Structure formats: structure tokens, C-alpha cells
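Visitor: Predicted structure and sequence below. I'll ask about it afterward.
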Amino acid sequence: MEQSVEKIIQHGLELDPDQLDGTDVSPKQSVQEVLSSNDQNIVSFEYDAYTTVRVWRDPDDTSAWTNPELMLSLSIDGTAGFENEADIVEDRFDILLDIVADIVPVVKPEYCWGMLPHNHEHAVQYQPTERPIVEHIDSLSWISVFGPTLVADLGGRDRVLSTPAARVEELETGHILVVKTADFFDYNFDGDAIDQYLLEGTPLAEIEAEASTSDSQVSGETIAFDDPFRDFEPGDIGADVVVEKDAVGGEISNGDLHLRRVRVDENSHLRDVKTNEFARRLYGPDGQIGTLPSDITTDEEQFSPLALNGVPVEFVRLTVPDGENVITKCMALDVDVNKFEFLVRLSTSVLDNGYDQADIAATESLLDSIDSLEDQANIDQLIRQL
């Protein structure tokens, strides 16, 4: 208990003054004093003016193994009038998780679980009553810690570390911390996919495929993907524009865009023409086609905004790996104007009027002309007027 309390103090939390009776002693002496005089085995800390962190230990060494040996709680004074801004909530969330990660190597638990006040009546589904534990958990809570034995029962270290959760961290003792959601107060968060992965053994590829379909639902309407590479045959090459996963959903800037010269392989994957490095999967009308390579995670897969915007196939197709087309010429422009938005305008203009190869050639010629201009201000103004 003393080591656990000292771990909490290392995070900058102070012992509740009410427990010290005004005694001016060192933090270590304070801990010892509180523990020696505390019949209920509860130690309270002040995180801020409105937030209290408490740690409790079970004083009964003969308690059933299903009873918690140690409990950590965070409570907030909802009547204090403080503003519950997102950054404040996030800071509390992070400190609590970091404390858990530090205490686990001290306590070495077999299994840890947590609950939020709004769903305490459902806590029974998180707490096993029999062994093996993995067969007696109905659902995982928003935070879980699995000991080495339980990690093995869940499919092994590599599988647990691949859990599609907001935070997955291996601790020095072999325990693995899994946090379902990064939003501590998202009461509507649905963590069923994580339960299916860890408790039911559902393959990650199957979960990712389902998530891809779900992500394509917006306001009840299905997004129709129009990937220009969709009709390519294995071995065909082209120029793609990709962004990393952390840029998806926000405003895409020129700094987010990356040109990749790719070929289509027999698994509907796009791979770099020179290095054979995996870039992304192709998109069908309703979402991604096929599964990820076994050595690639969801976060490592890139996304192409071109798959959403009906870009003509001729914009992306290449006949030789180092060839040029509309995509490569646009991406090579030294301009401040958003290149992706410019590509969309060029595409819309071509598609709306019906097009043939002459129109594609005219678009490439336009890009060559823009690239030859020297006045940066005039270049940006010209592009905006097109």
C-alpha cells in the first residue's frame, strides 16, 4: 500500500490535508503516518480544487480472490462551479491512467477492471466469479489490465497488443493495459468490437472490415466510394495521393498530402512500385476491399482522399513507373493553394462535361503552363480563378 501511495505522490498529487492534522512532515513520513492511523485503509489525495483521488486496500487477507485487493477512485465535486473543459477532463483522464500504469507493477494483479458512475449497476459483467477468468467476463470495462497468465488466455502477447483500442500499453511486469476509449465521459461509446476481439476471438481483419463499413455511414446515408484504382488489373500502375490516418477527418493541407507511385497486386492492395511497401487497400462502392496484410496494422494503412471524389482513371494511370500524369503534375506544383481541392475542381470540370483523351491531355498541358509561371502570387490567383 505504501509503495502504491508513493507512486501517486510522484505524479504531483498531494495528500488530503484533513488526513494530516496540520502536521508539517515530509511526504514519506506523511504517508506512513496516514497508513498507520487509518483503520479503513483509505488514503485521499487532492488533484485540484474539485478533484479527489482515493486509494483503498482490502485489510482482510482472507477475502475471496474475486474481491478487489486495491481500488483507485477519482471523484469530482459537481457543485463547485468549475468549468468542465475538454482539456481539463483529458488531463484528469491521463493522470488516472498513468497512476494505474505505475501501481500495477507494484501490486502485480491478475486482472483489473474499472467502471464509470453512470453504469455501476452493470459492473457485475466486468467482475469474474470463477476461473478461468476469460470465460467468466461478459464484457470488458472502459479500462482493463491483464496479468501475464490472462494475456496468454486471451491469445497471447502479440494479439492483445494488437487490440483496436484507444490505448494499449505493455508494462514492465508483462501486464497489458487496455483503454477502450480516449473520451473518459463518452457514455455512448460502443466497445463491442473490442469485446469481440479479446473475449470471443474474432479476427482483427473481420472487425476492421465491419468498422470500415460503419465509418462510411454519415447521417444514415452510405458514402459511395469511387476509387479510381478499383478497375485496375493486378500489375497496373498509377499515381495515388495519400494521407496518414491521423489526418483523416480534419481539413487536409498540402503538408498532409503524399504522392505515391503504386501498383495493384493480386490481393487488391496498392504497393509502392519501387519498394513494394504496402500503401492501402482498394475501395469498392461500399468500403474497403479485402483484408490487411498480416504485418500491417490499421493505423499504418494510408488513406486516399481520391477514393471519395470520382477522379477520372486517366488522372491516375501510368504506363511506366516514373511517368507523368495529372496527379504527378499537380502534386509537383510549388503553390500555396490547396492541391487536393484544386484536383477536385479539375476532376469535376472534366467529369461534368464528358471527356475524352484530348481533355486529359489539355488538363496536363494546363498544369505544365502553371508550373512554368514564375510569379507566385499570379500562380495562386490563376488557380483560384480556374
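Guide: Now that the structure is in, tell me what you want to look at.
Visitor: alpha carbons only for contacts and neighbour counts from here, please
Guide: Will do.
Visitor: does residue 53 count as helix, strand or coil?
Guide: strand (DSSP: H, G, I helix; E, B strand; the rest coil).
Visitor: Can you tell me the SS state at the closest residue to it other than its chain neighbours?
Guide: With sequence-adjacent residues excluded and distances taken as CA to CA, 6 or more residues apart in numbering, residue 53 is closest to residue 74, at 4.6 Å. Classification of residue 74 by three-state DSSP places it in strand.
Visitor: Residue 74: how many residues sit nearby?
Guide: The number of residues packed near residue 74 is 17, by other CA atoms under 10 Å.
Visitor: residue contacts, it?
Guide: When contacts are counted by CA atoms under 8 Å, 6 or more residues apart in numbering, residue 74 touches 51, 52, 53, 54, 96.
Visitor: mind redoing it with 7 Å?
Guide: Residue 74 is in contact with 52, 53, 54, counting by CA atoms under 7 Å, 6 or more residues apart in numbering.
Visitor: and of the residues you listed, the nearest to residue 193?
Guide: In terms of CA to CA, no member of these lies closer to residue 193 than residue 53, at 30.5 Å.
Visitor: take a look at this one as well, against the first:
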Amino acid sequence: MVKRREYGSGSVYQRRDGKWIGAIDAGFTASGGRRRVTVTGRTDAEARRRLRDKVAEVKSGIVVMSPNTTVKAWADTWLPIKEAELSPKGYKALAGPVRKWVVSTIGSKRLTQLTPADIRSVEAKQREAGLKGTTCAATQRALFNMLRAAIAEGHAVPTRVLMAKMPKTSPSDRKPLSIPEALAVIAAARDLPHRSRWHVALLTGMRQGECLGLTWDAVDFDAEEIVVEWQLQRLPYRDKRDRSKGFRVPAEYDSVQVHKSWHLVRPKSKAGFRVYPLLPVVAASLREWREHAPDNPHGLVWPNTLGRPASNIDDLEEWHALQGAAGVGHPAGRYYHVHECRNVTATRLREAGVDGLTITSLLGHTSLSTSEGYMTVDAASKRAALEKVAAMLELG
């Protein structure tokens, strides 16, 4: 009678080329496939000895995957996993650099044979293309995350690879408009019926997507508050040629379709949900704009002239046009970015002596220490802070 092998001890067989193969199931991969680990021996006894060692590794939780897996092969496995976890915008920021720079540079390299020099070669290729250190550092962080996930899956990535130095980041040239510049832009927007758009941006520091996704039901004139709980964003189609398949978003991703690929999506962090005091000058300009705003079925505060979501590109062009009309611009010779409106708010708040907790609460940042994260900022403190900024911008 043939004795059955103990469950979990694997099996041994001889290939046609004469080599002996030991195989064992080692659970499942993160993508759901069965993980099959094999060993090779010149004799039956050698294969069994190596298989016993491998069984011990499996039981201890240390499993080395195929030594032939390349960086590209692992990226092809890992990226779909991340696509199901991250927001569309976050996934794009991760997958783009991995596919364009990592896979194209070291995709053919085996994970087991990677060296710090391979990591540096990715940065070198980006530097040759004229990219800045900040971009190189972001790419390397994505690469390191991918390699750590490979290690967690059982791939034998050399530890020294993760000890490679991070690229030096380039100093940011972002800066706020000066008070005279901000006043000039506000003056240039004075004849716009929707000038409230730029009052809110410069006074509160709301992000572009938050402004374009603001709805009238989030503006409470009686309570004198603006609630930030959505932002406008384009979501990618699963199949551009067959849009009936819907949009590529992770499970339980909270979004509301507004028009075609435009959606209202939730802020990326809890800090993004916040309440702004509605100061009288902003309330007045919003009330006036509500009388002339294009009708739209979604209740957007600042839609385009057709009542559809305003494009972030059109919004940016208007911001540049206002700077051109005001005769202002960044010292580097470019226009100020829309995001630099937040720098205006942050800088003016700091100049007004507002405490850091109130500033981060208003801007929706998450950079405070853990202990401060359990603290709250009362509405009166936030209102007093914005009133100081309004006075500086002569909006009081």
C-alpha cells in the first residue's frame, strides 16, 4: 500500500530531463492566484532535503518566490492591486512614474539581482530628461513601496537596495502674492459677476477642486458658514472605447457623477472636511452672484456659462488673465499658480499672529502632531482669523 504524504509536506517527482522537483503550495498571492513554490535536485534525496527546508520556511512564514521574477513582472502584478486601493488621482500619480521611468529603465532586471546602482540609474535617466529632484524623489518612493510589497509577498529583494539614498529634492519656488499684488488681482476681478470665486480663493485658501465643486447647499447664509465636503475631479473610464463599462474607481469610493467624466468626490483625508466662516463681504458677493449664476442641475456655485462643471483649465486661464490685467506675476517670470492662493491665506494668517492649529484647520492640512490632532478649533477663532486676513486684503 502506498503511504499518503502528510498534508502540507509537498510532493516530489522526476522531470523528463532527469532532474527531481519538489513542490509545495504556499497559500495565495495578493491577486488571488495560488502560490506554488518549487525546488530542484539532482537526486530524489536532494530534492526531498531541499523540499523539507522549503516546508520549514513556509511554516515559519518566510517564503521565497520565484528568483526569476523581473521588476516589470512584479509591477504588472502590484499596480492592479494598488488601483483597487487608491483614488484615481493617487493611482495615476503612482502608476505613471513606475511605468514611464522604473519599468523602462530596470524592468528587465530580476528582483533578486537588484542593486543600489539600479535604483540610481532610474534617477539618472530622469535627470537626463531634465526632471527636478522632487520628481525623482517621488519616483523613488513609489519604487521603494513597490519593492517592500514584493518582499512582503515573499520575493527575495536584497535589503541593500532599500538603503539607496533618496534624491535631493529641489527647493520649491512657491510663494504668496504680496498684499499689493493680491489687492491688484482683487481689483481686476471687480467687474466679474463671479468675483466671489476669487474672494473665496484668496481669503480662505480653498483648493481649486474644492471651489469648483462647491454647491449652494454647502453655503449656509443663515449660519454664516461654508462647508467643504466635495471637490470636482475627472475620473478615468474603465474603457475609453466603451464608456458603458463605467469609471475606474476603487471599491467604496464616494463619488457623484456630474457631467460625463466630471464627478464630485470626497476630500482625500478627514482634514479635508472643514467649515469656513462666511464673512459679510463674501456673503454679499455670493448673494449677488446667485442672482446671475447659470442654472445647473447640480447646484454648483461656479459652473461654466452652459451650466456645466467649470473646467480646471478654463479656471486657470482666468486666473492667469486676472494677473495679466493686474500687472502682477511670480518673480521667476511665470504667473502664480492657482494653488498659490493657499500660500496667500497661509502667509497672511501667520503674519496676523494666528496659531498653527487654526491655520491647519482652515487649510485642511494634516501636519500637526498626533496630540494636536485630537484638539478642535472653535468657530469664533476661525472667524477672527479670517477677519484679520480680510482686513489685510481690504475685504473687511
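Guide: Arrived safely, thanks for sending. The structure presented is a predicted model; accordingly, all values stated were derived computationally and were not measured.
Visitor: Work out the TM-score between the chains.
Guide: Put the two chains on top of each other and the TM-score (TM-score structural alignment, normalised by the length of the first structure) is 0.24; 158 aligned residues with a CA RMSD of 7.0 Å.
Visitor: circling back: and the contacts of residue 74 of the first structure as CSV, adding distance to residue 357 of the first structure?
Guide: Shown next, in CSV, are these (distance: CA to CA, whole Å):
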residue, distance to residue 357 of the first structure
52, 69
53, 68
54, 71
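Visitor: ok, and the most crowded of those?
Guide: Neighbour tally across these (other CA under 10 Å): the maximum, 21 neighbours, falls on residue 53.
Visitor: Quick check, that residue in contact with residue 71.
Guide: No: applying CA atoms under 7 Å as the test, residue 53 of the first structure and residue 71 come out as separate, 10.6 Å apart.
Visitor: Helix or strand next in line after the helix or strand residue 201 of the second structure falls within, which one?
Guide: Using DSSP states H and E, residue 201 of the second structure sits within helix 196-204. From helix 196-204 of the second structure onward toward the C-terminus, using DSSP H and E, the following helix or strand is helix 208-212.
Visitor: For residue 100 of the first structure, see how far away residue 144 of the first structure is.
Guide: Distance of residue 144 of the first structure to residue 100 of the first structure, given as CA to CA, to the nearest Å: 10 Å.
Visitor: whoops, residue 213 of the first structure was the one
Guide: Distance of residue 213 of the first structure to residue 100 of the first structure, given as CA to CA: 35 Å.
Visitor: Same question for residue 47 of the first structure.
Guide: Separation of residue 47 of the first structure from residue 100 of the first structure (CA to CA) stands at 15 Å.
Visitor: cool, and residue 361 of the first structure?
Guide: The span separating residue 361 of the first structure from residue 100 of the first structure equals 61 Å under the rule CA to CA.
Visitor: Same question for residue 384 of the first structure.
Guide: 53 Å.
Visitor: ok, those two, which is more surrounded?
Guide: residue 100 (19 against 12).
Visitor: helix, strand or coil for that one?
Guide: Secondary structure for residue 100 of the first structure, judged by three-state DSSP, is helix.
Visitor: how deep is residue 272 of the first structure tucked in, by neighbour count?
Guide: 20.
Visitor: for it, what are its contacts?
Guide: Taking CA under 7 Å, 6+ apart as the test, what residue 272 of the first structure contacts is 260, 261, 262, 263, 278, 279.
Visitor: Skipping adjacent residues, who's closest to the fifth one in space?
Guide: Read it as residue 278 of the first structure. Excluding the flanking residues, the one nearest residue 278 of the first structure by CA to CA, 6+ apart is residue 271, at 4.5 Å.
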